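Asker: Sequence below, structure please.
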Amino acid sequence: MTTVAPDSDVRRHELAEFLRSRRERITPEQVGLPRGRRRRTPGLRREEVAQLSAVGVTWYTWLEQAREIQVSPQVLDALARALLLDASERTHLFALAGSLDPAPHAPCPSVTPALRAMLDQLGPIPACIQNSRYDILAYNSAYGRLLCDLDALPPEDRNCLWLAFTNADWRASMADVAEVNRTIVAKFRAAMAEHLAEPAWKALLARLEARSPEFRELWARHEVLGLGAKTKYVRNAHVGLLHLEHTNLWLGPAAGPRLVTMVPVDEESRAGLERLAGLDLTDRRRRPEPLEPSEPLELLAPAAA
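Answerer: Coordinates of the predicted model:
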C-alpha cells in the first residue's frame, strides 16, 4: 500500500531544500563576511545565515532539517534579505512557508510600462489594474482620488475588499454601501473557489474576519456572484455625486488580472471627472508600489457582462 505524505510535510522539505540551495550559492564576500581558512561548505554556513537574519542557529538548523516549527513572516523577510533572494525567489519562499509576504514590493510583471501609460491616457476616466483578489496593483490619478486618497495608504491596504470594510472615506463615497459590500463579498467568494489553498487569499480572509463584523456576517451567507459591468453612484469628496459604469477588461484568458474603468454615464458626471482631474495636474505620475506578482498577461479580451 502506497502512502502519500501530508502537504505540510512536503512543503517543509521543499522549504528546507530551497533554503539550503540558496545558502550554498552565496559567498561570504557577497554579504561582507570573511572567508577564513577552514571553510568546507561551498557557500555560507548555517550560523552565518542565522547571524545575518538575527535568528537562533538552532532554530535555523531545524528549519533546514524540515522540523515542524512555526515561521513568522518577519523571519521569512529577514531570511529573504540575508539570502539575497530576487523577487521570484522571495515569492517562492513565502509560498513554501504558507505565509503572506509583509513587504511585497517587487515590481509586478502584470503591470507593464505600456499598461501604466494606458492608465494615464485614460484620464480623466478613473482606471486601475486589479488582480482577482481585488488588490489594486496600479491606478491613474483619477482613480487614486475617486473613492479615497490611495496615495496616502500603505501598499498592503490597497485592496478593494479591505477598504470597503475598514476605510471611512471609501465607505462614505458609496451611495449604497450595504449593497455594494454585499456584492463584492459574493464576488470574492466566487473567485476564491479556485484559490482556497493559497496563503495570500487565506490571509486576506482572516484579516477581514478579524477586523469587520459586517464582513463576517456577509461571508456567512455563502452568496456567490460573477463579475460584470454595473452602474453605481459615487459621492466624491471633491466634486460631489457621480454616476459611473464599472467595467472590466480582462488582461488574461481567465478571470485574473483586469483593467477596471469607471466611465461616466451622463454629462454631469463627465464634467465632475474633468474637475476632479484638474485638482492636481502636476502629480499625475505618482504610482503605488505593486503588491505582488499576479497572473501573467497573455491575451487582451473584453470582459463578459
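Asker: Could you use CA atoms for every contact and neighbour count after this?
Answerer: Will do.
Asker: what does stretch 261-270 rub up against?
Answerer: Residues from elsewhere that reach stretch 261-270 (CA atoms under 8 Å, 6 or more residues apart in numbering): 125-128, 231, 241-248, 273.
Asker: Give me the buried subset of those residues.
Answerer: Neighbour counting by 16 or more other CA atoms under 10 Å classes 125, 126, 127, 128, 241, 242, 243, 244, 246, 247, 248, 273 among the contacts of stretch 261-270 as buried.
Asker: okay, those in JSON lines with secondary structure next?
Answerer: Formatted as JSON lines, these follow (DSSP: H, G, I helix; E, B strand; the rest coil):
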{"residue": "125", "secondary structure": "coil"}
{"residue": "126", "secondary structure": "coil"}
{"residue": "127", "secondary structure": "strand"}
{"residue": "128", "secondary structure": "strand"}
{"residue": "241", "secondary structure": "strand"}
{"residue": "242", "secondary structure": "strand"}
{"residue": "243", "secondary structure": "strand"}
{"residue": "244", "secondary structure": "strand"}
{"residue": "246", "secondary structure": "strand"}
{"residue": "247", "secondary structure": "strand"}
{"residue": "248", "secondary structure": "strand"}
{"residue": "273", "secondary structure": "helix"}
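Asker: Alongside the first, I'd like the structure of this one:
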Amino acid sequence: MLELTAPLAEGQAVGRLLRAWRHRMDRRSAHGSLGGPHRSRGRLSQADVARLTGVSEGWYRALETGTRRDFSDAFLQAVADVLRLDEAERLTLFLGVSGRRPPEEHTAPSPPPAGVLDLLEVQNPHPAYLSDESWNVVAANATMAHWFPWVREPRPNLMRWVLLAPEARTQLLDWEDDFARVYLAMLRIAANRNPGSPHLRALIGDLLTDADCRRIWSDEHGVVEHPDGHRIRLRLPVHEGAVVEVTSQVLLPVASRDLRFVIVTRNDAATAGPDRRPAP
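Answerer: Next up is the predicted model:
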C-alpha cells in the first residue's frame, strides 16, 4: 500500500489533472491554431498550450507545477477552452487554482431539466414556480397560475409584476415594507454579482421609472440574496377577499444553478376550499 509521508504540495493535485487533460489532446486537432512549421502528431506540449493561450511557456508551466501566481479568470478560461474541459473539469480547475468558481457566461438559457419540472408539479396544492437570474418566470405549476394568473402571460417577470403592476399594491399587503424594499435589496446583490448582464440592467432601468421604486432605491442600502422563509400576507381575488398569510421557500437546483425554485405555503391549517385547487 502506498504510504504518504507528507501532504501533497499546494496545486499538485490540479497540476496532475492538467497534465492528464493535456496528454489526452491530439495535437493535430489544434494544428491549424498553432501555425508555423510545427510537428502535427503527438500530444499537446506545455509550449503548445502557452502559445494557444497567449502566455509564456514559463507562465503556463507554473500553472501545471502548482507554483503560486496571480492567474486571471481570463487565462484560466483560455486554458479550459484549449484543453476542451467540460463543465465539471472547468469548475475543478478554477476551484483548485484560485478558489473561485468560473465567471458566469450570459448565454441563452437552457430549458429546465424535466426532473425539475416534474418536481414543480408535485408541489400542488402549493403554488410553486421557477425563475431565472432576472426573475423571469420560466415555469409555474397549476396552483401558482390559479393564484397569480399573470404568470401565464407572455414573458412574465416577478419583479415587474410585484413592483410595477397596479393590482400588486392592493393584493400584496404591506407592499412597501414587505415587498418593495426586499425585492429591490435583492436586485442590488444581483446587479453586483452580474454587472455585465443586459437583462438585469434593463430590468432595473424599467423599475426605476416608478417614483416609489426610485425613492426606495435611492434611500435604502440594504441587501438581500434570497428571502428564504419570507412571511407575507396576500389578499388575492382567488381567496374572495380573505387575507392569507404565506411563507415562500427558495431552493437552488444543483442541475440548474441559474434558476430559483420557489414554493409558497400557507401558514394556516386550511388545505381545502376553492383556492387550494388548481384551475381546471
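Asker: could the buried ones among the contacts of stretch 261-270 of structure 1 be laid out in a markdown table, adding distance to residue 189 of structure 1?
Answerer: Shown next, in a markdown table, are those (distance: CA to CA, whole Å):
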| residue | distance to residue 189 of structure 1 |
| --- | --- |
| 125 | 28 |
| 126 | 26 |
| 127 | 24 |
| 128 | 21 |
| 241 | 30 |
| 242 | 28 |
| 243 | 27 |
| 244 | 25 |
| 246 | 19 |
| 247 | 20 |
| 248 | 18 |
| 273 | 32 |
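Asker: farthest pair in the residues you listed?
Answerer: Maximum pairwise distance in these, criterion CA to CA, is 21.9 Å, between 241 and 248.
Asker: residues contacting the aligned partner of residue 247 of structure 2 in structure 1?
Answerer: Per TM-score structural alignment, the equivalent position to residue 247 of structure 2 in structure 1 is residue 245. Residue 245 of structure 1 is in contact with 229, 230, 231, 232, 261, 262, 263, 264, 265, counting by CA under 8 Å, 6+ apart.
Asker: Just want to check the distance between residue 245 of structure 1 and residue 228 of structure 1.
Answerer: For residue 245 of structure 1, the distance to residue 228 of structure 1 equals 10 Å [CA to CA, to the nearest Å].
Asker: What of residue 217 of structure 1?
Answerer: For residue 217 of structure 1, the distance to residue 228 of structure 1 equals 24 Å [CA to CA].
Asker: returning to what we had before: tell me which element the closest residue to the match of residue 247 of structure 2 other than its chain neighbours falls in.
Answerer: Using CA to CA, 6 or more residues apart in numbering and skipping the chain neighbours, the partner closest in space to residue 245 of structure 1 is residue 231 (4.0 Å). Per DSSP states H and E: residue 231 of structure 1 is located in strand 230-236.
Asker: Does anything pack onto that strand? Which helices or strands?
Answerer: Other elements packing on strand 230-236 of structure 1 under the criterion 3 or more CA pairs under 8 Å, 6 or more residues apart in numbering; DSSP states H and E are helix 168-173, strand 240-250.
Asker: Pipe these into TSV and attach distance to residue 7 of structure 1 per row.
Answerer: Below are those laid out as TSV (distance: least, CA to CA, whole Å):
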stretch	distance to residue 7 of structure 1
helix 168-173	39
strand 240-250	33
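Asker: just so I know, which of those lies nearest residue 89 of structure 1?
Answerer: Taking CA to CA, strand 240-250 is the member of those nearest to residue 89 of structure 1, at 27.1 Å.
Asker: Now the element after that closest one, going C-ward?
Answerer: Going down the chain from strand 240-250 of structure 1, the next helix or strand is strand 258-264, by DSSP H and E.
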